[in-house]
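A.B. asks: Just to be clear, the model below is a prediction. Sequence and coordinates:
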Amino acid sequence: MDQRLSDSPAGGERTRVYVGGYTDGLPESGAGVWAFDQDPATGALSPAEPGSEAPAVRASNPSYLALNADGTVLYAVHEDAPGTVSGFAVSEGGLRAIGRAPTGGDGPCHLAVTEDGRHLLTANYDSGGFSLHPLDDDGAPGAPLQTVYGDGPRGPREDRQDGPHAHQVVVAAAGAGGPLLAVDLGTDSVYAFRLDPAAGRLEASAASRLAPGSGPRHLAAASSGLAYVLGELDSTVTTVRIDPATGALDPLGSVPASPAAVGTNHPAAIRLSPDERFCYVTNRGSDTVAVFAVEGSGLRFAAEVPCGGAWPRDIALVGGFAYVANQHSDQVAVFRCGADGSLAPTGAAAAVPRPACVLAAAV
């Protein structure tokens, strides 16, 4: 599923915002996936179940979330050892568990549903592999059909690049029917694969090595054929051109992820605005969101604003608002998005323990 979000839901629909995060050490009553409804006028978030101060579903370390194409099933990875992935049916009544499966590795931190709607991909950070799962008719995930590993040499950072560290899987980055992209922090590489849905197999089509020690974490793909790769370890954003046939990346240039950073900075999330005119990066360390204007085949720094909390791990853009998951301040801060790409704090925030992922969808 492409993670670019529509600017606003269709007429008559409401926007629901799901939040996942880290639960180790939390009481069971406060651990799981949280669900909020958006106020379309102010952007404020209120519990999807009025009066509730509990998560929508209990879950262990649901650090990343994804929806299938029609929004009827929500998926969550559980960043544990061994790792697992769960599916939840979405309805007006809330979330209902429909299945859980091992990911075939440890510390899964990202996932995505393939275009055929019959498979799910998970990225296992600790053990380094990308796993392909079948989805049954109800959307429930099954045990991995295959796990693939990046075969490039490890990066030069001994403290973080001791081997492959799968960090993101991207579907439809090169357009409908294009290759899947798998981002590996440990080998400074982005791998491309083709899915054979009948065989339930991934076939490698390209491997693109980025700057040594950059530690690619996430990328955001545009309809133009460009993508923007976030380097967690060197705090950069690199513009690349994607070969639509193979998925190979051609680097075009880099900019600092946080021009305001003093000392160590660890960028976490990167998102394009719905119209793809702006790119947003969350920065852990400087505790900011950096805004870049998309200009031709590159990015121009436009602004950098405080994240409204501490350790911003994720950002979602929907309905003219931005939602920033501030992991260390236990809240999701709300910003209004300007036509010029600017972010203005609304002063509103939703209390969520240790948020790591924000996902918005129409219901």
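C.D. replies: Yes, it's here.
A.B. asks: C-alpha only now, for contacts and for neighbours.
C.D. replies: OK.
A.B. asks: is it true that Phe130 touches Val170?
C.D. replies: No. Counting by Cα atoms under 8 Å, Phe130 stays clear of Val170, with 11.3 Å between them.
A.B. asks: try this one next to it:
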Amino acid sequence: MLVTNGKETGMAILTGYLGTYDSPRSRGVFRFSFDGETGALTAPELLLEAPDAKYLALRDGLLAAPVRRGSRAGLCLADLRASGGPCVVEYLCEMTPGCYTAFDGDRVYSANFHEGTVTVYRLEADAPLFEKRIEIAPGAGCHQVLARGRFLLVPCMNLDEIRLFARESLAPVGSVPFPKGSGPRHGVFDRARERLFVAAQGDNTLYSFAAGPEGFVPAGAEPLLPPDAREGSEAAAVRLSNDERFLYVSVRGENVIAVLEARGTRTRVIQRAPCGGDHPRDILLSPDGRFLLAANRNAGGLVCFAVDRETGLIGKECARVDACEGVAVVLDAPNEDAQAAPGAAGKDG
């Protein structure tokens, strides 16, 4: 049964998946339902026992996530289209679980915060095989992998830069510097791949870049929080609305979702809305942009908010379900732009 403000409903139902940190109550990937008409949610139920599946990527019925098995770690790939339940294949070749996974053609990338690496897996018959490990630096804080044209971009939080690699050969080709202590964490491109917006965890700033064939030109920086914000606050996930007019950034500590208006590469904060809990991680817009889901790791669970598509502002809470250690959230939706998840895992990887 779907629940929204205590009422039962059910139309335009989508399946959602929640990735979690490992704990006695959260041993993997959970599945829930989302009503695209009302914002109603069902309580998440365990789908895959996959410890530390704290980031999710979903494409064409294939769900990718980090996984830890004892002293080994790597990639878990679940075929959700299989009859009789998910068909799961794992490849364990990492020392610690990654904090980000992403599909790119016949590859899957795993960014590893602690190891300072990106592990590249190649898909063959929907099974992952090790292709290469990109070594950056121990403790570099690799937090994401983004593909654009001939480039792979790897935000390295502890190096205050985005490392650039050739998308085909995976060879290093340069970097994009950030201010010292800024801690670039996750970015999102517009649909044309001409604008890049990067949320920085260290200084809680959203940086804008103009993207060209040869690189990325700084175009602006907008503080996400007021000067009197709670000490220790840290930006987490960033999302761009499908009409590309608004950006949404979750900020832990202050426990808000910052809403920014985007005009070209210029941005400005227009709202700081409560996240509905403690320690917001991933956020996700519904395919039509009418709702926003927020996964709160420490308290508050998975929360759905109404969104005004004209103003971009976050409105009333529509539904809430209990979820422990929630980090990443994806929807099995036909709109692929809504699935371009830019990040969820935290400073602790």
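C.D. replies: Received it, and whenever you're ready, just let me know what you need. The structure presented is a predicted model; accordingly, all values stated were derived computationally and were not measured.
A.B. asks: Overlap of the contact sets of Phe130 and Val170 of the first structure?
C.D. replies: Residues touching both Phe130 of the first structure and Val170 (Cα atoms under 8 Å, 6 or more residues apart in numbering) are Ala182.
A.B. asks: For these two, work out which one has more neighbours and name it.
C.D. replies: Higher neighbour count among Phe130 of the first structure and Val170: Phe130, with 32 against 25, using other Cα atoms under 10 Å.
A.B. asks: what residue of the second structure matches up with that one?
C.D. replies: When the second structure is aligned by TM-score structural alignment, the residue opposite Phe130 of the first structure is Val118.
A.B. asks: Check which helix or strand the spatially closest residue to that match that is not a sequence neighbour maps to.
C.D. replies: Distances taken as Cα to Cα, 6 or more residues apart in numbering place Ala111 nearest to Val118 of the second structure, at 4.5 Å, with adjacent residues excluded. For Ala111 of the second structure, the host element (DSSP states H and E) is strand 107-112.
A.B. asks: How about Ile162 of the second structure?
C.D. replies: strand 161-166.
A.B. asks: Val19 of the first structure now?
C.D. replies: With DSSP H and E as criterion, Val19 of the first structure is part of strand 15-21.
A.B. asks: just to revisit the earlier point, helices or strands up against the strand holding Ala111 of the second structure?
C.D. replies: strand 100-104, strand 117-124 (3 or more Cα pairs under 8 Å, 6 or more residues apart in numbering; DSSP states H and E).
A.B. asks: Let me know which of those strands is the nearest to Ala323 of the second structure.
C.D. replies: Evaluated over these, closeness to Ala323 of the second structure peaks at strand 100-104, with 20.2 Å, by Cα to Cα.
A.B. asks: got the contact list for that closest one?
C.D. replies: Contacts to strand 100-104 of the second structure, defined as Cα under 8 Å, 6+ apart, come from residues 54-59, 64-66, 108-112, 143-147, 343-345.
A.B. asks: which residues of the stretch 1-150 of the second structure fall in helices?
C.D. replies: With helices called from DSSP state H, counting those that start in this stretch, the stretch 1-150 of the second structure shows none.
A.B. asks: Would you mind finding the match for Ser214 of the first structure in the second structure?
C.D. replies: Per TM-score structural alignment, Ser214 of the first structure is aligned with Ser182.
A.B. asks: contacting residues for that match?
C.D. replies: Neighbour list for Ser182 of the second structure: 157, 160, 200-205 [criterion: Cα under 8 Å, 6+ apart].
A.B. asks: Reformat those residues as a markdown table; add neighbour count, secondary structure and distance to Phe291 of the second structure.
C.D. replies: Listed next are the contacts of Ser182 of the second structure as a markdown table, based on neighbours: other Cα atoms under 10 Å; DSSP: H, G, I helix; E, B strand; the rest coil; distance: Cα to Cα, whole Å:
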| residue | neighbour count | secondary structure | distance to Phe291 of the second structure |
| --- | --- | --- | --- |
| Met157 | 26 | helix | 30 |
| Asp160 | 22 | coil | 33 |
| Ala200 | 29 | strand | 25 |
| Gln201 | 24 | coil | 25 |
| Gly202 | 20 | coil | 28 |
| Asp203 | 19 | coil | 28 |
| Asn204 | 22 | coil | 24 |
| Thr205 | 22 | strand | 24 |
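A.B. asks: So the residue lying closest to Leu63 of the second structure once chain neighbours are set aside versus Glu131 of the second structure, what's the distance?
C.D. replies: The shortest distance from Leu63 of the second structure to any non-neighbouring residue, by Cα to Cα, 6+ apart, is to Ala78 (5.1 Å). From Ala78 of the second structure over to Glu131 of the second structure the distance is 19 Å, taken as Cα to Cα, to the nearest Å.
A.B. asks: the more surrounded of the two?
C.D. replies: Between Ala78 of the second structure and Glu131, Ala78 has the larger neighbour count (other Cα under 10 Å), namely 22 against 12.
A.B. asks: Please report how far the aligned residue in the second structure for Glu232 of the first structure lies from Arg309 of the second structure.
C.D. replies: In the second structure, the residue matched to Glu232 of the first structure (TM-score structural alignment) is Gln201. For Gln201 of the second structure, the distance to Arg309 of the second structure (Cα to Cα) stands at 27 Å.
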